[in-house]
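Student: Dropping a prediction and its sequence here:
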Amino acid sequence: MTAVAAEADSVAAGLGPGGAPEVPLPGGFTLRRHAGPSAVVDVLAAGVGPAAAATATATALAAAALRAPAPPRKSPVRPYDLVVSAGIAGGFAPQAPLGHVVVADALVGADLGAETGDGYLAVEELGFGRSVHPVAAPLAARAADALARGGQPHVVGPVLTVSTVTGTAGRAAELAERHPGAAAEAMEGFGVAEAAAAYGVPVIEIRAVSNAVGPRDRAAWRIGPALDALRNAFRLLGSSVFPTVLVDSEESPS
């Protein structure tokens, strides 16, 4: 799941050459299906922001669930084995330099809460909802290992989802203090994770760093190299991690 077409193109290019068949979905969405020798990966550009991402992800999951064979009695419907939020992102310095790929160990709704006179309160502290979706440690480790073996510079850490992109040093420092170890900031991951959780599907986020989180300096952005890194990441993940996830799903009890 990506936000825009350029990110989807990079992901698709990493998964392999050739035209992928398109699968229409309700709501005007279109999946691009890549059927490799050991795994099938659907790529979808969802739109910008957590609401758009959640809507598109839920649509794809619902459509797949309707197509799936009826599960055993009392077993949950699990239309996919894994949902991936992917794209380019801002990286928190010095953890995530330009051109690195971030493997999320948590997808965080960084502004889902309330501002108070005593500071920010996450939605959990308010007594309802959640703002964090942890990534299964073995899954994050597999993804990081695949990138390491392929020579792709990367880091592992939380990826923050925001509805307003950070544009000042003060805001960047505030987020970094509130979320220790944060590696990247983007706009879709938490929405994708919310939809995946509703269907009981594991989720991970993969982001290539195009700029530093902080003051907006478009002259310093490196979107082309970040898209190249994203393509390379999915080349590596598509040949190793995704087939392994599929095997794990098939071996797990219903």
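Tutor: Happy to help now that I have it.
Student: Going by C-alpha atoms from here, please, whenever you check contacts or count neighbours.
Tutor: Noted.
Student: So which residues of the stretch 1-150 of the chain form helices?
Tutor: Assigned by DSSP state H, counting those that start in this stretch, the helices in the stretch 1-150 of the chain fall at 5-15, 50-67, 123-126, 137-149.
Student: quick one: buried residues of the longest one?
Tutor: Going back to what we said before, that points to helix 50-67. Neighbour counts over helix 50-67 (16 or more other CA atoms under 10 Å) mark 50-62, 64-65 as buried.
Student: Residue 211: which of these is nearest?
Tutor: residue 50 (20.0 Å; CA to CA).
Student: What degree of burial does residue 103 show, as a neighbour count?
Tutor: By the criterion of other CA atoms under 10 Å, residue 103 has 29 neighbours.
Student: what does residue 220 give?
Tutor: Residues near residue 220, counting by other CA under 10 Å: 11.
Student: cool, and residue 137?
Tutor: Residue 137: 11 surrounding residues under other CA under 10 Å.
Student: another structure for you, compare them:
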Amino acid sequence: MTLPLLVVTAVAAEAEAVRAGADPTHVVVEPVGVGPAAAAAGTARLLATGNYCAVISAGIAGGFVGRAPVGSVVLGVRSIAADLGAETSDGFLPVDELGFGTSVISADPALVKALAAELPDAVVGDVVTLSTVTGTQATADRLAKSYPQAVAEAMEGYGVAVAAAGLPFAELRTISNPIGPRDRGAWRLKEAFAALSTASGRLWTACG
């Protein structure tokens, strides 16, 4: 018997959007909280009480301008803790360069390949995890320069990846807004949730 796929989201609205499209016989969907710490703890709890074939961190996200347009679907090949490190007089120093671990966790290649085959229009690249959502052009420019393969930013992927602990992991996002100065009038939440539901209709194939 094939084990179900676990899809975790930050909030209930995202979980509802995934459930609207996902096959409930093959996909379990649960909200685990906002931010990497809540996401890691919530995911670990679910994995400790159930058996799953893989874990996907899913939800809406901000897109890097020129890389992932509003309304697009994103598949993360790496989840990067972009604010895990130290501030120095020369700028931000990632935890990797401090010698205290890694800020980068790669998604499972086979899982990403399977999802990409089902979502051929998806933008594939890195997704940065931040505890504070970008709200200025200066920060957006710094992130774009520091992470040239990043296509989206969210708040949970890295935490979910840590909790997955060897289980196949990937990140699925739909873009509701460009990252940079906060302009709520430019956000397209309805469209992003609809895209998330549509993409979730293909998730049942992730575990073969």
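Tutor: That came through, no problem. As the structure is a prediction and not an experimental result, all values here were calculated from the model.
Student: Same list (the helices of the stretch 1-150 of structure 1) but as JSON lines, adding distance to residue 223 of structure 1.
Tutor: Formatted as JSON lines, the helices of the stretch 1-150 of structure 1 follow (distance: least, CA to CA, whole Å):
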{"stretch": "helix 5-15", "distance to residue 223 of structure 1": "10"}
{"stretch": "helix 50-67", "distance to residue 223 of structure 1": "21"}
{"stretch": "helix 123-126", "distance to residue 223 of structure 1": "33"}
{"stretch": "helix 137-149", "distance to residue 223 of structure 1": "20"}
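Student: Indicate which one of those helices is closest to residue 88 of structure 1.
Tutor: helix 5-15 (7.2 Å).
Student: so the closest one corresponds to what in structure 2?
Tutor: Mapping helix 5-15 of structure 1 onto structure 2 (TM-score structural alignment) gives residues 12-22.
Student: Residues in contact with that stretch: which ones?
Tutor: 8-9, 29-31, 58-60, 193-194, 196-204 (CA atoms under 8 Å, 6 or more residues apart in numbering).
Student: Now do the strands in structure 1.
Tutor: Taking DSSP state E to define them, one finds strands in structure 1 at 22-24, 30-35, 40-43, 83-91, 101-109, 113-116, 119-122, 132-134, 154-161, 184-186, 203-212.
Student: Report back the residue of structure 2 that's furthest from centre.
Tutor: In structure 2, the residue that sits farthest from the middle, by CA atoms, centre = their mean, is residue 89; the gap is 30.5 Å.
Student: Translate that residue into the numbering of structure 1.
Tutor: Taking TM-score structural alignment, the alignment pairs residue 89 of structure 2 with residue 117 from structure 1.
Student: Also residue 145 of structure 2?
Tutor: Checking TM-score structural alignment: residue 145 of structure 2 goes with residue 177.
Student: What is the burial count for its match?
Tutor: Counted by other CA under 10 Å, the residues lying close to residue 177 of structure 1 total 11.
Student: Please apply the same query to residue 56 of structure 2.
Tutor: As a burial measure, residue 56 of structure 2 scores 25 neighbours (other CA under 10 Å).
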